[in-house]
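Student: Pasting the sequence and the predicted model now:
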Amino acid sequence: MNSKTLFVAFSTQKGGVGKTTFTVLAASYLHYLKGYNIAVVDCDYPQHSITAMRKRDSELVNSNQHYKLLAYNQFKALNKKAYPILCATSGDAITIASEYIKNHANEIDIVFFDLPGTVNSEGVIGSLASMDYIFTPITADRVVLESTLSFAMTINNLLVQNNEFNLKGLHLFWNQVDKRERTNLYEVYEKTISDLELKLMTTYIPDTKRYKKELFGEKPSIFRSTLFPADKRLMRGSNLEDLITEIGFIIKL
């Protein structure tokens, strides 16, 4: 990979469609399985969901022998620590990320940003303008889709098509796809997306509860965690690996 650290965000102005989940899953997959050096900037004020998730993960690892041994073996094999999660506001996210990269001994390949779910929040547009790539989950709910397409068109017109900014592209992908739904519904939506000249990824994410599965209990399989990658058994049928592979191709990993 080239020496420039990439700034990447899963971003949308509609809550509950998976931007925080995909930030964690992509960061953990690339850092723990693929060997990239990743950092995450959590600027989703006030909940700071990823910071809270790391706290839960750490507490469970420290109190559970199974997870403690799993973590020990993982980090010994990797010969590196868990990726850092930096708390920030939308306004100072880029400054905090840049300072961390500058002062960190090892090269950081990708910084993932978890930004607030509205472009009206202070500093959000400025942070989005500093991204290299934005990935936006969409669902086949009409209200969610209309809101998301409005967000995507705004970012595309203001930032992607403006050579003054770093942003190379915004890419939409389907999330929470129910296979029982009529396929022509997606065909109609995809024609609208194409007519708006927005980019739609080929990978879709099925509607499955595993995307909400965190560390819990004695020895369950792991899916969403800031300290471990998703369990390979749970990745089957989730399309997560396909999604990250497609993202890797887009951002030229």
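Tutor: Nice, thanks for sending it over. Keep in mind it's a predicted model, so treat the numbers as computed, not measured.

Student: all contacts plus neighbour counts: C-alpha atoms, from now on.
Tutor: Noted.

Student: List the residues that contact the residue nearest to residue 48 when sequence neighbours are not counted.
Tutor: Spatial nearest neighbour of residue 48, excluding adjacent residues (CA to CA, 6 or more residues apart in numbering): residue 42 at 6.0 Å. With contact taken as CA atoms under 8 Å, 6 or more residues apart in numbering, residue 42 is in contact with 48-51, 85-89, 113-115.

Student: What of residue 176?
Tutor: Residue 176 touches 139, 205-208, counting by CA under 8 Å, 6+ apart.

Student: same deal with residue 127?
Tutor: By CA under 8 Å, 6+ apart, the neighbours of residue 127 are 90-91, 93-94.

Student: switch to 7 Å and redo it
Tutor: By CA atoms under 7 Å, 6 or more residues apart in numbering, the contact set of residue 127 is 90, 93-94.

Student: Just name the closest of those residues to residue 63, please.
Tutor: Comparing these against residue 63 with CA to CA places residue 93 closest, at 32.3 Å.

Student: I'd like to know how far the closest one sits from residue 45.
Tutor: 11 Å (CA to CA, to the nearest Å).

Student: again with residue 161
Tutor: 29 Å.

Student: higher neighbour count, those two?
Tutor: residue 45 (16 against 13; other CA atoms under 10 Å).

Student: what sits against that one?
Tutor: With contacts defined as CA under 7 Å, 6+ apart, residue 45 is in contact with 89, 116.

Student: and it, that one's in a strand?
Tutor: No: Residue 45 is assigned coil when assessed by DSSP: H, G, I helix; E, B strand; the rest coil, not a strand.

Student: what about the closest residue in space to residue 178 that isn't next to it in sequence, neighbour count?
Tutor: Leaving aside its sequence neighbours, residue 178 sits nearest to residue 207 (CA to CA, 6+ apart; 5.5 Å). Neighbourhood size, residue 207 [other CA under 10 Å]: 14.

Student: these two touch, right, residue 207 and residue 179?
Tutor: No: contact between residue 207 and residue 179 fails when scored by CA atoms under 7 Å: they sit 8.1 Å apart.

Student: And the helices in the stretch 151-253 of the chain?
Tutor: Taking DSSP state H, counting those that start in this stretch as the criterion, the stretch 151-253 of the chain carries its helices at 183-195, 232-235, 240-251.

Student: which of the ones you listed sits most buried?
Tutor: Stretch with highest mean neighbour count among these: helix 240-251 (a mean of 16; mean count of other CA atoms under 10 Å).

Student: Check the offset of it from the chain's centre.
Tutor: Relative to its parent chain, helix 240-251 has a centroid offset of 11 Å by CA atoms, centre = their mean, to the nearest Å.

Student: likewise stretch 229-246?
Tutor: 14 Å.

Student: quick one: contacts of that stretch?
Tutor: 26, 28-29, 32-33, 203-206, 221-224.

Student: now the contacts of residue 176 as TSV including distance to residue 7?
Tutor: Formatted as TSV, the contacts of residue 176 follow (distance: CA to CA, whole Å):
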residue	distance to residue 7
139	24
205	23
206	27
207	28
208	28
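
Student: Pasting the second one now:
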Amino acid sequence: MKQKVKNQPVYLGFASQKGGVGKSSLAEILASILYYEKGISLLVVDCDGTQESFFKLRQRERRVIEGSETISKQMKDFFTKFGKHAYPIIRSTPKNVIKYVNEYIRTHDIKVNLVIFDFPGHASTEDLLQLSIDMDYIITPIEADPQSLVSSFAYARTIRDLGVGLSDARIRDLLLLWNKINRSASSIVTDYYTQYAKEEDISIFDARIYHSVRFSRELELGGVKGVFRSSYLPPALTLRLPTGIDLWVEEVIEKCHLIPDSL
């Protein structure tokens, strides 16, 4: 495994080979838990083209906060107690994004231990492959759909082989993540491809994320105490317990060697 350059933030990308697999939602949830609960300073880079899920989520939340005196006061109380501003979200295209991020951190004089990149929907062009190998880690959500699994595993092998074959590649690992698992459905496909990943020496999280309609609860629907998907707040603990999110977050911290600001 390649060693991280000292004092350089960890670059963590979220990429998928299939739309609708939950890439952006998982990135949003992870960012908020790591920043607001785990004490990890971070920056989010939305590279998701016209989708801009991260950036648009924050825009929606700002409108909700500005339009509700109750929520506005609750948010003010939260950040007063938290003692820091919300984490920054910037937009960029994949090309030259690393240079742009470094310049942003330098000119804004902010502490950043982690940079989360929300990739565009497909990682097949030269720019996107370059962005992939410029990451320290990539998380790729997968669902129990054999057709999409084939492309996801092909992408994982490509990035792995490029990382090994190119001396200047930064990539240290790509990790697959089972998402939207139906507890009542057969586990034949997930068990088969989990074993296949191990045989192919492709990393896969032990944690699995289970399907829940709660993932769609934004500030406008759930309020401060019942929100799940937010760039200003972590998901409500009572809502996320059955989803597997917390086990996954702890595994991300371990596998990506993330360090809280206090350490």
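Tutor: Structure's in. What do you need? Treat the numbers as computed from the prediction; the structure is a model and nothing was measured.

Student: TM-score of the superposed pair?
Tutor: The TM-score (TM-score structural alignment, normalised by the length of the first structure) is 0.93; 252 aligned residues with a CA RMSD of 1.7 Å.

Student: What is the aligned counterpart of residue 37 of the first structure in the second structure?
Tutor: Residue 37 of the first structure maps onto residue 41 in the second structure, with residues paired by TM-score structural alignment.

Student: typo on my end, it should be residue 102 of the first structure
Tutor: Under the alignment (TM-score structural alignment), residue 102 of the first structure pairs with residue 106 of the second structure.

Student: Report the secondary structure state of its match.
Tutor: Three-state assignment for residue 106 of the second structure (three-state DSSP): helix.

Student: Could you report the neighbour count for it?
Tutor: Neighbours of residue 106 of the second structure (other CA under 10 Å): 11.

Student: Look up the closest residue to residue 30 of the first structure, ignoring the ones flanking it.
Tutor: residue 36 (5.6 Å).

Student: and that neighbour, how far is that from residue 108 of the first structure?
Tutor: 8 Å.

Student: Locate residue 138 of the second structure within the secondary structure: which element?
Tutor: strand 137-142 (DSSP states H and E).

Student: about what we covered before: nearest to residue 170 of the first structure, out of the helices of the stretch 151-253 of the first structure?
Tutor: The nearest among these, by CA to CA, is helix 240-251 at 10.3 Å.

Student: what's the mean distance for the closest one versus the second structure?
Tutor: Overlaying the second structure shows helix 240-251 of the first structure at a mean distance of 0.7 Å from the equivalent residues (mean CA distance after the TM-score superposition for the first structure).

Student: before we move on, the earlier item: when you align them, which residue in the second structure goes with the residue nearest to residue 178 of the first structure?
Tutor: Match for residue 207 of the first structure (TM-score structural alignment): residue 211.

Student: my guess is that match meets residue 181, correct?
Tutor: Yes: with contact defined as CA under 7 Å, residue 211 of the second structure and residue 181 form a contacting pair (5.2 Å).

Student: All the strands of the first structure, in order from the start?
Tutor: With DSSP state E as the criterion, the first structure has strands at 6-10, 38-42, 85-87, 110-114, 133-138, 169-174, 199-200.

Student: what separates the match of residue 102 of the first structure from residue 52 of the second structure, distance-wise?
Tutor: 24 Å.

Student: Check residue 246 of the second structure too.
Tutor: Taken as CA to CA, the span from residue 246 of the second structure to residue 52 of the second structure is 25 Å.

Student: And residue 199 of the second structure, by the same measure?
Tutor: With CA to CA as the criterion, residue 199 of the second structure and residue 52 of the second structure are 36 Å apart.

Student: How many residues are close by the equivalent of residue 22 of the second structure over in the first structure?
Tutor: Residue 22 of the second structure maps onto residue 18 in the first structure, with residues paired by TM-score structural alignment. Using other CA under 10 Å, the number of residues around residue 18 of the first structure comes to 20.

Student: Any figure for the gap between the residue sitting furthest away from the middle of the first structure and residue 217 of the first structure?
Tutor: Residue farthest from the centre of the first structure, counting by CA atoms, centre = their mean, is residue 65 at 29.2 Å. Residue 65 of the first structure sits 11 Å away from residue 217 of the first structure, going by CA to CA.

Student: What's the local residue count around the aligned residue in the first structure for residue 202 of the second structure?
Tutor: Applying TM-score structural alignment, one finds that residue 202 of the second structure aligns to residue 198 in the first structure. Residues near residue 198 of the first structure, counting by other CA under 10 Å, number 17.

Student: quick one, what contacts residue 198 of the first structure?
Tutor: Listed by CA under 7 Å, 6+ apart, residue 198 of the first structure has no contact partners.

Student: now residue 135 of the second structure
Tutor: Listed by CA under 7 Å, 6+ apart, the contact set of residue 135 of the second structure reads 11-13, 170-171.

Student: now for it: what does it line up with in the first structure?
Tutor: Under TM-score structural alignment, residue 135 of the second structure pairs with residue 131 in the first structure.

Student: who's in contact with the closest residue in space to its match that isn't next to it in sequence?
Tutor: In space, residue 131 of the first structure comes closest to residue 7 once its chain neighbours are excluded; the distance is 4.9 Å by CA to CA, 6+ apart. Contact partners of residue 7 of the first structure, counting by CA under 7 Å, 6+ apart, are 110-112, 131-133.

Student: JSON lines for the contacts of residue 42 of the first structure, including distance to residue 149 of the first structure and neighbour count?
Tutor: Below are the contacts of residue 42 of the first structure laid out as JSON lines (distance: CA to CA, whole Å; neighbours: other CA atoms under 10 Å):
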{"residue": "48", "distance to residue 149 of the first structure": "25", "neighbour count": "20"}
{"residue": "49", "distance to residue 149 of the first structure": "24", "neighbour count": "16"}
{"residue": "50", "distance to residue 149 of the first structure": "25", "neighbour count": "24"}
{"residue": "51", "distance to residue 149 of the first structure": "29", "neighbour count": "20"}
{"residue": "85", "distance to residue 149 of the first structure": "29", "neighbour count": "18"}
{"residue": "86", "distance to residue 149 of the first structure": "29", "neighbour count": "18"}
{"residue": "87", "distance to residue 149 of the first structure": "28", "neighbour count": "20"}
{"residue": "88", "distance to residue 149 of the first structure": "27", "neighbour count": "21"}
{"residue": "89", "distance to residue 149 of the first structure": "25", "neighbour count": "22"}
{"residue": "113", "distance to residue 149 of the first structure": "20", "neighbour count": "31"}
{"residue": "114", "distance to residue 149 of the first structure": "19", "neighbour count": "29"}
{"residue": "115", "distance to residue 149 of the first structure": "17", "neighbour count": "29"}
